[in-house]
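Participant: Return atomic coordinates for the entry below.
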Amino acid sequence: MTRKLITLKSVILIILFSMNGCADSETITGYWTGVIEMNNKKVDLVLNLSSERQTFSSYDLMLINQPISDLKITNTNISFSLLLDIELYFKGELNNNQINGTVEMQNGPPNMNMTFNLTKQPKTPDKPYSVENLTIKSKDVVLVADYYKQKANGKFPAIVLLHGSSTNLKSDYLYDADYFAKQGFEVLIFDKRGNGESTGEYFTSNYEDIIEDAIACLEILYKRESVDKMKIGLWGYSQGAMLLPRIASKSNIPKFLIAKSPEVINVTEAAAYSDSSRVVNSGNSNSNGHIAANSHREVEKLINNGANYKEVENFIQQNALKYSFMNQTGLYSGLNINKNEFDGFYWKGRTENFYSFWKEIRIPTLVLLGGRDDLVNTEKNKLLLNNLNNEYLEIVDFPLANHHLKKTFNPTMDSEFDFPRLIEGYTENVEEWIEKEITKR
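Facilitator: Take a look at the predicted model:
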């Protein structure tokens, strides 16, 4: 019965993907490549339309195998939507294995001229890796992971990818996993505890729990026969990047680190910087920005001095009543602190300082920073790291990049539009460093 239902579903999908009244060469099912263009700026676009799933990818936008929605086909007309930071609506016409059309942006200007074109390819390209599903025991939780295994024989460098504080699913790192796998790495990505398919509670966990999860993943790599044990490393983004040196202090498995947009002191300083910037950028004075920053430092001081969750909550609410602009920050007047989460990384974790661990790093470490990062203070962090005079640290700063290391377009600063693409020079710098510090070892 199950097999019959699956077969029937496949037949229905194939029928839906077939162009009514069109020749076989104009069937929509298949692998399509092309570009999106606006104001002479282009980014790549890939559609993979099969009877089982319909996805889009854009390596320029750092997106892999993201779902398409609202796919509709009528005669030679095709439309679909892509949900990025905003929703894009595509309308095109199929003709001789080509699709050409226009793109509208959710709440975008009516005179916006964005187009796309796609060409059907003979087949879906082969990948040098396969993906294996794993479950990993880490103390009291089970982590669900994907393991990117090289198809070739031999021993390969390997890397665990660690999340930011709000990007907690393995699906958030498909681009990065694909990128490193294509560079010849075996890669492990996982749903963070309490997220996706992994068990546990996220917001009641502390940094020690998150670190133990990373070490459990490292130990899995260490046991794989296809992994070169002298070339196992960690890549971390944001929160994951901040934790890298502390993880390296607790395990001798990692032999290299790649830190993308780390805060090098603690979460308090990241929150102080991002909220003060938000207050000033919304039209408030610099002095109000300082108050916003110092409010976060006062919260840290209260916690350090043993204040309980109600005392911290009361300070935040009273402070927001005193300074109305605090409602534009993470310390707003309606905030209520969950008692069970107070001991976790979000509150008591603010008191943990990671700076000294950066000084103690004794393995090659690449630090990648964006000059337009609105979540961490790049200039301050770069100065602090340089002051350590640690020969194992290599720092690369991309002046036009944001926290994701994507190019940002700011109409007040930039003379021409561009898409939020991967910042120029990222792949070249990473690959050059990999060749120097990992491949040749």
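
Participant: make it CA atoms for all contacts and neighbour counts henceforth
Facilitator: OK.

Participant: Just confirm Asp172 is within a helix.
Facilitator: Yes. Assigned with DSSP: H, G, I helix; E, B strand; the rest coil, Asp172 falls within a helix.

Participant: Run a quick neighbour tally on it.
Facilitator: Applying other Cα atoms under 10 Å, we find 19 residues neighbouring Asp172.

Participant: Go ahead and list the helix or strand containing Tyr147.
Facilitator: strand 141-150 (DSSP states H and E).

Participant: Residues in contact with that strand: which ones?
Facilitator: 128-137, 156, 170, 177, 181, 184-193, 197-200, 213 (Cα atoms under 8 Å, 6 or more residues apart in numbering).

Participant: Helices - which of those land there?
Facilitator: Judged by DSSP state H, the contacts of strand 141-150 include Ala177, Ala181, Asp213 as members of helices.

Participant: which parts of the helix or strand hosting Asn429 are buried?
Facilitator: Asn429 is part of helix 426-434, with elements assigned from DSSP H and E. If you call a residue buried by 16 or more other Cα atoms under 10 Å, then helix 426-434 has these buried ones: Tyr426, Val430, Glu431, Trp433, Ile434.

Participant: TSV please, covering the residues you listed and showing distance to Asn327.
Facilitator: Listed next are these as TSV, based on distance: Cα to Cα, whole Å:
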residue	distance to Asn327
Tyr426	36
Val430	39
Glu431	43
Trp433	43
Ile434	44
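
Participant: for the stretch 201-350 of the chain, what spans make up the helices?
Facilitator: Secondary structure of the stretch 201-350 of the chain, counting by DSSP state H, counting those that start in this stretch: helices at 207-223, 239-250, 267-281, 286-304, 309-322.

Participant: and this one, so I can compare the two:
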Amino acid sequence: MEFIEIICSFLPFSVIRINMFRKVFLYFAIFQSFLLAASFSEDQTAENKNFILGTWISSLETQGTKTSNLDLVVTLDEKNRLISRCSLKEHGIKDLPLDLVLTKNSLRFENESLGLHFDGCFNELKNEITGTFYQNENNHTLTLKKRSKLFRPQEPKAPYPYRVENIQYENTFAKVTLAGTLTCPLTDKKCPAVLLIAGSGPNDRDETVFGHKPFFLLADYLTRNGIVVLRVDKRGVASSTGHYESATGLDFADDVQAGVEYLKNRSEVNSKQIGLIGHSEGGLIAPMVASKSKDVAFIILMAGPAITGEELLYEQTQAILQAKGVGLSEREMQRNLQEKLFSIIKEEDDPRIAEIELRKVLERYLNEFPNEKRNALRVIYETQIDRINSNWFRYFLTYDPKTALKQIKIPFLALNGELDLQVSSKQNLPLIAKALKKACNKDYQVIEFPKVNHLFQTALTGSIEEYSQIEETLSPLVLKTISDWICERFKASSETSK
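Facilitator: Have a look, this model is predicted:
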């Protein structure tokens, strides 16, 4: 979802090292996050897969230390195959692949190349799996417990006072079919419309994260207030075709433009009143599209950046580590490592050569650790190299959003939360305003919401750990602000939101 994925790419470097300085040996728990993209043995039927579906929490006990809060979410894809996503929030790690084999009474997952696997058995109620986790020569007790459904009181419930349609449209240039949901007010009048643009990561149309569905809620609220809303699975995700892993910000911008073209041809939509709402990285893409298209009538950024990806990563990593109580010297070490890695990506265009250089830097870093810790850390770093050497990351690292922002003259609303540790409101909102002023934009507004985090939840600290713990999906004030801003500028059949 959003820039969480990129923060997580670098948090392990510092978190593990800091724990070692403090003699807190929690790094074994990190290996459990290799539970993301599980495959499934073909002899299993849909019926006996059902008990594994849902959210599981693991606790790894080693040397008297228990580390928990590892969430494993298991679902079925459209071909009835198991898909799992894992988040270890304390260590900021996710999206690491593992093969999974499920039988009636047991579960095995493994990553042969990294030398790790787990063998466990279900209890009689099938709500707990107990077994042994192996990492090379080490083995530890691991327990996975099924968690009851998260309470998300704002999630919309049918019947809806508007029309819902599952749709598809083409990005003909990329030969990609994008699938999404269109919600339309029950009126014969043409309505303003918005296309929702998700943040970084393989997001579905609801921008599902930690059991929350913020785009589902936002679409519901706006449609109740007379606005057509289109929300879409990213290319290569869920029901959309294409390849997510090889796409860059430019590719996602092309997909958004295809969505604008689709809305222009819908009879329910006023083609002169089509806007973009982008969250996090989506807030980077929206101005890219609008700066090149005369069909976009307005923009709303939700935690959109105004600085390069490199600057953003430095800032957000430091903010998150400081919020965790990490000292200045450790934070400086983290910054130094990031600078070395980023320099390689910026200076070496050949990914094969860059990979060699990245490995050299990380190997020098690893040499500072004892042998038994070095091997454990190497497993983690292997997963980071491909991520920071990807096409997406290379583009994200150097692209400056101000290039597009300085060209935007259409109505513009920039929102951010005071407690956003991923896209700092203090750093980015003034730069957005400055760029729009330079563009001679006569209708722009920037708003910082107090006590609101990166997901626009009312929060206490803004930490990533809070995201799943907070029951609120989106602040009611944020929802009202967005809806009112659109309705004030464009004719919409407003209805009191339920």
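
Participant: hang on, the earlier thing: adding distance to Ser81 of structure 1 and neighbour count, write the ones in helices among the contacts of strand 141-150 of structure 1 out as CSV.
Facilitator: Putting these into CSV (distance: Cα to Cα, whole Å; neighbours: other Cα atoms under 10 Å) gives the following:
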residue, distance to Ser81 of structure 1, neighbour count
Ala177, 25, 25
Ala181, 29, 24
Asp213, 36, 23
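
Participant: ok so, going back, between helix 207-223 and the strand holding Tyr147 of structure 1, find me the angle.
Facilitator: 40 degrees (axes from the mean of the first three to the mean of the last three Cα atoms, to 10 degrees).

Participant: give me the stretch of structure 2 that strand 141-150 of structure 1 matches.
Facilitator: Mapping strand 141-150 of structure 1 onto structure 2 (TM-score structural alignment) gives residues 176-185.

Participant: The matching stretch vs structure 1, average distance?
Facilitator: Once fitted to structure 1, stretch 176-185 of structure 2 is off its aligned match by 1.7 Å on average (mean Cα distance after the TM-score superposition for structure 1).

Participant: hang on, Val194 of structure 2 packs against Gly226?
Facilitator: No. Judged on Cα atoms under 8 Å, Val194 of structure 2 makes no contact with Gly226 at a distance of 11.1 Å.

Participant: More neighbours: those two, which one.
Facilitator: Neighbour tally, Val194 of structure 2 and Gly226, criterion other Cα under 10 Å: the higher count belongs to Val194, 30 against 25.

Participant: Where in structure 1 does stretch 59-77 of structure 2 fall?
Facilitator: Going by TM-score structural alignment, stretch 59-77 of structure 2 sits over no part of structure 1.

Participant: That should have said stretch 268-279 of structure 2, apologies.
Facilitator: By TM-score structural alignment, stretch 268-279 of structure 2 lines up with residues 226-237 in structure 1.

Participant: who touches the matching stretch?
Facilitator: The contact list for stretch 226-237 of structure 1 (Cα under 8 Å, 6+ apart) reads 153-164, 186, 218, 221-222, 241-244, 253-262, 438.

Participant: 6 Å instead?
Facilitator: 155-164, 222, 254-260 (Cα atoms under 6 Å, 6 or more residues apart in numbering).

Participant: pretty sure Gly120 of structure 2 is in a strand, no?
Facilitator: Yes. Gly120 of structure 2: assigned to a strand according to three-state DSSP.

Participant: got a list of what it touches?
Facilitator: Counting by Cα under 6 Å, 6+ apart, Gly120 of structure 2 touches Ser106, Leu107, Ile129, Thr130, Gly131.

Participant: Kindly provide the distance from the first one to Ala29 of structure 2.
Facilitator: From Ser106 of structure 2 over to Ala29 of structure 2 the distance is 21 Å, taken as Cα to Cα, to the nearest Å.

Participant: ok, these two, which is more surrounded?
Facilitator: More crowded of Ser106 of structure 2 and Ala29, by other Cα under 10 Å: Ala29, with 23 against 16.

Participant: Against the centre of structure 2, work out the most remote residue.
Facilitator: Asp188 (36.7 Å; Cα atoms, centre = their mean).

Participant: How many residues are close by the alignment partner in structure 1 of Thr308 of structure 2?
Facilitator: For Thr308 of structure 2, the aligned residue in structure 1 is Asn266 (criterion: TM-score structural alignment). Asn266 of structure 1 sits with 19 neighbouring residues when counted by other Cα under 10 Å.

Participant: Surely Asn266 of structure 1 touches Thr351?
Facilitator: No. Contact criterion Cα atoms under 6 Å: Asn266 of structure 1 and Thr351 do not qualify, at 7.2 Å.

Participant: Val232 of structure 2 and Val194 of structure 2, how far apart?
Facilitator: For Val232 of structure 2, the distance to Val194 of structure 2 - Cα to Cα - is 12 Å.

Participant: mind checking how far the counterpart of Lys451 of structure 2 in structure 1 is from Ala259 of structure 1?
Facilitator: Using TM-score structural alignment, the equivalent of Lys451 of structure 2 in structure 1 is Leu400. From Leu400 of structure 1 over to Ala259 of structure 1 the distance is 18 Å, taken as Cα to Cα.

Participant: Which one's more surrounded, the two?
Facilitator: Taking other Cα under 10 Å, Leu400 of structure 1 and Ala259 do not tie; Ala259 has more neighbours (25 against 18).

Participant: I'd guessed the more buried one sits against Val367; true?
Facilitator: Yes. With contact defined as Cα under 6 Å, Ala259 of structure 1 and Val367 form a contacting pair (4.8 Å).
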